[in-house]
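Enquirer: Dropping a prediction and its sequence here:
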Amino acid sequence: MAGGHAGSGSGGVLALLNDTRYRGIIAQIALIIALVALGWWLVHNTIENLRSANIASGFDFLDRRSGFEISQLPIIFSSESSYGRALLIGILNTLIVSAAGVVLATILGFLVGIGRLSTNYIIRGLSTVYVETFRNIPPLLVIMFWYFGVLAVLPRPAGAIALPFGSFLSNRGLQTPTALFQTGAWATGVALLAGIGAAVLLAWYARKRQLATGQRMKVLWPSVGLIVGLPVVVFILTGLPVEFEYPTATRFNLQGGFQIKPEFLALFLALSVYTGSFIAEIVRAGILSVSHGQTEAASAVGLRRGQILRHVVVPQAFRVIIPPLTSQYLNLTKNSSLGLAVGYPDLVAVGSTVLNQTGQSVEVVAIWMVVYLTISLTVSTFMNWFNRRVKLVER
């Protein structure tokens, strides 16, 4: 009887092992245990090494005086400010150049991607040359090209190139007028937000009405009136509460206005042009994924080429475009760390300075990881939401 029980027990174990579902669960449990053990070993080993090197761990260093200056300042900062504020400057600079790069790269990518499919030989050829050139050059070289090959050879501030609207371009960057808002300017900002909200509600109502009745309601010009016209009217009624400080050329320099430094320009243009070449191919692939039957049907009902592209092709192409487009946005954000090569004070550059002064390598690297992970998850969440909003709903 005992032998029979033992045999049935071993047979039950073999049956569980032969079941792919239970075998997968056992493998996952074993993997989790191994990862936890590896993580514990790494943390323990790191703590022991820091202790043996007499390096204090923790984030108390963030409150200490930084003692260095930063060239690109979105908020107030001085050498008397803390390391924590310095890292905040780096995070803001990373977000600024990444957001600006995403906007320009998206515009370039969509224009060039559509241009690659143009029936005009010149447009198609120029678009192809742009894509094939910048896709095959490392982004660091593109940054160096803009910084040393373009911006560095511009004239000095004394001989700066005069641009429209009182702006100047020199080897020290772009000097533009800056707006000085007066009392009452807040009303224009409130009107702008109200106009955007009203335009969103109008678009929602128009879509709901179209789904219910099939009648298409024009929302473009009413939305323009709400977003642009309403703030302009409020701006005029409040007495034009803004003054502009224009840059002026002196004998050796440019004074006044707002300066966009060459480090930012080089990184911004390089990331935009480089990422735009990849987005162009994504857009081209998305458009080609739409069957010719769709375009032929749209043409048969009298739609022009631009209308077909805007109302038929692009909405269907989005389901192919958005997933890889998200990856390109994340790549652009991470590539912003290459600005260290030209002295742009992003998160990595500022963090490297903090690391060298404090020796808190583990903490600084942990901050890098958390910030980039947060940015990546935020962008991915937004793009997934947008993908759900624009995807085709079959009836």
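Expert: In hand now; what should we look at?
Enquirer: make it CA atoms for all contacts and neighbour counts henceforth
Expert: Will do.
Enquirer: since we're on the residue nearest to Gln215 when sequence neighbours are not counted, how many residues are nearby?
Expert: Distance criterion CA to CA, 6 or more residues apart in numbering; nearest residue to Gln215, sequence neighbours excluded, is Arg209 at 7.0 Å. Using other CA atoms under 10 Å, Arg209 has 14 other residues around it.
Enquirer: Tell me who's in contact with Arg209.
Expert: Shown in contact with Arg209 (CA atoms under 8 Å, 6 or more residues apart in numbering): Gln215, Arg216, Met217.
Enquirer: residues in contact with the second one?
Expert: Right, Arg216. Ala206, Arg207, Arg209, Gln210.
Enquirer: how about it, secondary structure?
Expert: Three-state assignment for Arg216 (DSSP: H, G, I helix; E, B strand; the rest coil): coil.
Enquirer: Closest to Gly293 out of the contacts of Arg209?
Expert: Closest approach to Gly293 among those (CA to CA): Arg216, at 23.1 Å.
Enquirer: Please tell me how far the closest one sits from Ala198.
Expert: Look at Arg216 and Ala198: by CA to CA, to the nearest Å, they are 18 Å apart.
Enquirer: would you list every one of the strands in the chain?
Expert: Secondary structure of the chain (DSSP state E): strands at 161-163, 167-170, 173-176, 178-181, 242-245, 248-249, 254-255, 258-260.
Enquirer: Turn the ones you listed into CSV, including mean neighbour count.
Expert: What follows is the strands of the chain, written out as CSV (neighbours: other CA atoms under 10 Å):
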stretch, mean neighbour count
strand 161-163, 13
strand 167-170, 22
strand 173-176, 23
strand 178-181, 13
strand 242-245, 13
strand 248-249, 16
strand 254-255, 18
strand 258-260, 17
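Enquirer: export the ones you listed to a markdown table and tack on distance to Ser57?
Expert: Shown next, in a markdown table, are the strands of the chain (distance: least, CA to CA, whole Å):
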| stretch | distance to Ser57 |
| --- | --- |
| strand 161-163 | 51 |
| strand 167-170 | 45 |
| strand 173-176 | 40 |
| strand 178-181 | 44 |
| strand 242-245 | 48 |
| strand 248-249 | 50 |
| strand 254-255 | 45 |
| strand 258-260 | 38 |
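Enquirer: Use this one as the comparison:
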Amino acid sequence: MKQPEQANTCTRSPAAPTRDAAFRPTSLVGSKTTRAWCYQILLAVLLVWFCGWLYNNVVENLQTQRITTGFGFLKQSAQFAIGETLIDYTPRDTYARAVLVGLLNTLYVTACGIVLATLLGFIAGLGRVSKNWLLVKLAEGYVELLRNVPVILQVIFWSVAIRNLPSPRAAIELGGAGYLTNRGLTFTVLQAHPGWLWAFWALLAALALNIVLSRLARRLRERQGRLLPVARLRVALIIALPLLAWWLGGAPHAIDRPELRGFNFRGGFTISPEFTALLLGIALYSSAFIAEIVRAGIQSVPKGQLEAARSLSLSPRHVIRHVIVPQAMRVMVPPLASQYVSLAKNSSIAVVVGYPELANISNTLMNQTGQALEAIAIMMVVYLIISSTTSLLMNIFNRYVAIKER
């Protein structure tokens, strides 16, 4: 019997890599990643070359005009007075101290403007979402009027309005608390005493304790579902702790009242017309945009969240505190940061009303020394630092108020 023929099985070895699949240097050169890196390196080289060319061109022009470069002039005597300062300054001080005075004035008006714009913006924003028809229309008119008028015109308007007020001899009395004149707002203040400083530090300590209590109550509510009644304790801390420090510091109560002497008031505290015009102009302008941010943030909260909160029998205060605000702040904080940065940069408009902030003093510095390049560089760096710091703080606050997913 014939045996069946065995099928011829051919075992093939693994195919050797073809020539096309082998590594070729040209494939590396022609890859998309390599081209992207080449474009970026070329752009960086061109940018460095342009900056070097621009620098050499500026240096040659300055040497042609016999203008020295560098920041050595900051050590020279300024020889000009500054009408409004937060630190001691005389014309014999250096240009560096004059720049410091301008920087502090810029920070001062920026901080006051942020606080005032935030308060007015939140009030107008809440009015925009109110159920009262008249309040809604008033808030809408406020927003539309202020945000559509250029900020520089608003600053000039307030400057002219303040200058047309009566003189100190015919001052407008504010119920015994102060006087309003074309020299500014003068009002009664407490006399300086160390006891007030102790009370201020005690207030800061009370605020820190309030934050700790608030976090403890929040943790207890999230973990055990219990509400810790800390509202009265927090109010008591804010009132009692500063009062205790004030009493231990000697209980100062002397009052510094303004009195008319000659052609102006002496004593009390006076807010200059230049500062008032600048503050009102930039704060009111920014408050209109903040009002729209607040309205958008509140309206972004889904109605189902509010209905669910009411179905749980939460009080209106708890609904606002634990439902509306956390979700609205997540929408509001990023555009608020942009408005705060814009407000800080708008403070440079002070040059049109004569308030001695950084841009105004730098302008005087350029006119006296001719160091325009250095003065502009100082302003650019300072405003960059202010804006970056404001953005950083708002980003930190944004991470704090952001809703954490579990």
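Expert: Yes, it's here. Only a predicted model underlies this, so the values are computations on that prediction, with no experimental measurement involved.
Enquirer: Serialize the contacts of Arg209 of structure 1 to a markdown table and add fields for distance to Thr20 of structure 1.
Expert: Shown next, in a markdown table, are the contacts of Arg209 of structure 1 (distance: CA to CA, whole Å):
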| residue | distance to Thr20 of structure 1 |
| --- | --- |
| Gln215 | 55 |
| Arg216 | 54 |
| Met217 | 56 |
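Enquirer: Out of those residues, flag the one nearest to Ile76 of structure 1.
Expert: Relative to Ile76 of structure 1, the closest of these is Met217; by CA to CA it sits at 47.5 Å.
Enquirer: So Pro139 of structure 1 sits against Ala270, correct?
Expert: Yes: the pair Pro139 of structure 1 / Ala270 is scored as a contact, 7.0 Å apart, by CA atoms under 8 Å.
Enquirer: for structure 2, which residue is closest to the average position?
Expert: Tyr340 (3.6 Å; CA atoms, centre = their mean).
Enquirer: Please report how far the counterpart of it in structure 1 lies from Leu237 of structure 1.
Expert: Under the alignment defined by TM-score structural alignment, Tyr340 of structure 2 corresponds to Tyr329 in structure 1. Using CA to CA, Tyr329 of structure 1 is found at 41 Å from Leu237 of structure 1.
Enquirer: OK, contacts around the match of Tyr340 of structure 2?
Expert: Tyr329 of structure 1 is in contact with Val102, Val379, counting by CA under 8 Å, 6+ apart.
Enquirer: any idea how far Pro323 of structure 1 is from it?
Expert: With CA to CA as the criterion, Tyr329 of structure 1 and Pro323 of structure 1 are 10 Å apart.
Enquirer: and if you look at Arg284 of structure 1?
Expert: Distance from Arg284 of structure 1 to Pro323 of structure 1, by CA to CA: 14 Å.
Enquirer: Tell me which of these two has more neighbours.
Expert: A direct count of neighbours by other CA under 10 Å for Arg284 of structure 1 and Pro323 places Arg284 higher, at 20 against 15.
Enquirer: Excluding residues flanking it in the chain, which one is nearest that one?
Expert: Per CA to CA, 6+ apart, closest to Arg284 of structure 1 is Gly113, 4.8 Å.
Enquirer: neighbours around that neighbour, how many?
Expert: Neighbour tally, Gly113 of structure 1, other CA under 10 Å: 27.
Enquirer: And it, what's its match in structure 2?
Expert: Match for Gly113 of structure 1 (TM-score structural alignment): Gly125.
Enquirer: Its match against Val294, yeah?
Expert: Yes: with contacts counted by CA under 8 Å, Gly125 of structure 2 reaches Val294, the gap being 5.1 Å.
Enquirer: Could you list which residues are in contact with the residue nearest to Phe200 of structure 2 when sequence neighbours are not counted?
Expert: Using CA to CA, 6+ apart and skipping residues adjacent in sequence, the residue nearest Phe200 of structure 2 is Pro242, 6.9 Å away. Applying CA under 8 Å, 6+ apart, we find Pro242 of structure 2 in contact with Trp198, Ala199, Phe200, Trp201, Ala202, Leu203, Ala206.
Enquirer: Just put those residues in TSV and tack on distance to Val129 of structure 2 and neighbour count.
Expert: Output for these, formatted as TSV (distance: CA to CA, whole Å; neighbours: other CA atoms under 10 Å):
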residue	distance to Val129 of structure 2	neighbour count
Trp198	41	18
Ala199	38	21
Phe200	36	17
Trp201	38	14
Ala202	37	22
Leu203	34	20
Ala206	33	21
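Enquirer: Which of the residues you listed lies at the shortest distance from Leu42 of structure 2?
Expert: Trp201 (56.4 Å).
Enquirer: any idea how far the nearest residue to that closest one once chain neighbours are set aside lies from Trp198 of structure 2?
Expert: Setting aside the residues directly before and after it, Trp201 of structure 2 is nearest to Pro242 in space (CA to CA, 6+ apart), at 7.9 Å. Remark: distance between Pro242 of structure 2 and Trp198 of structure 2 (CA to CA) = 8 Å.
Enquirer: hmm, back to that, what would the contacts of Arg216 of structure 1 look like in CSV with distance to Asn93 of structure 1?
Expert: Shown next, in CSV, are the contacts of Arg216 of structure 1 (distance: CA to CA, whole Å):
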residue, distance to Asn93 of structure 1
Ala206, 39
Arg207, 38
Arg209, 43
Gln210, 43
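Enquirer: Out of those, flag the one nearest to Gly276 of structure 1.
Expert: Of those, the one sitting nearest to Gly276 of structure 1 (CA to CA) turns out to be Arg207, at 31.2 Å.
Enquirer: roughly how far apart are the counterpart of Ala298 of structure 1 in structure 2 and Ala217 of structure 2?
Expert: Under the alignment (TM-score structural alignment), Ala298 of structure 1 pairs with Ala309 of structure 2. The spacing between Ala309 of structure 2 and Ala217 of structure 2, counted by CA to CA, is 19 Å.
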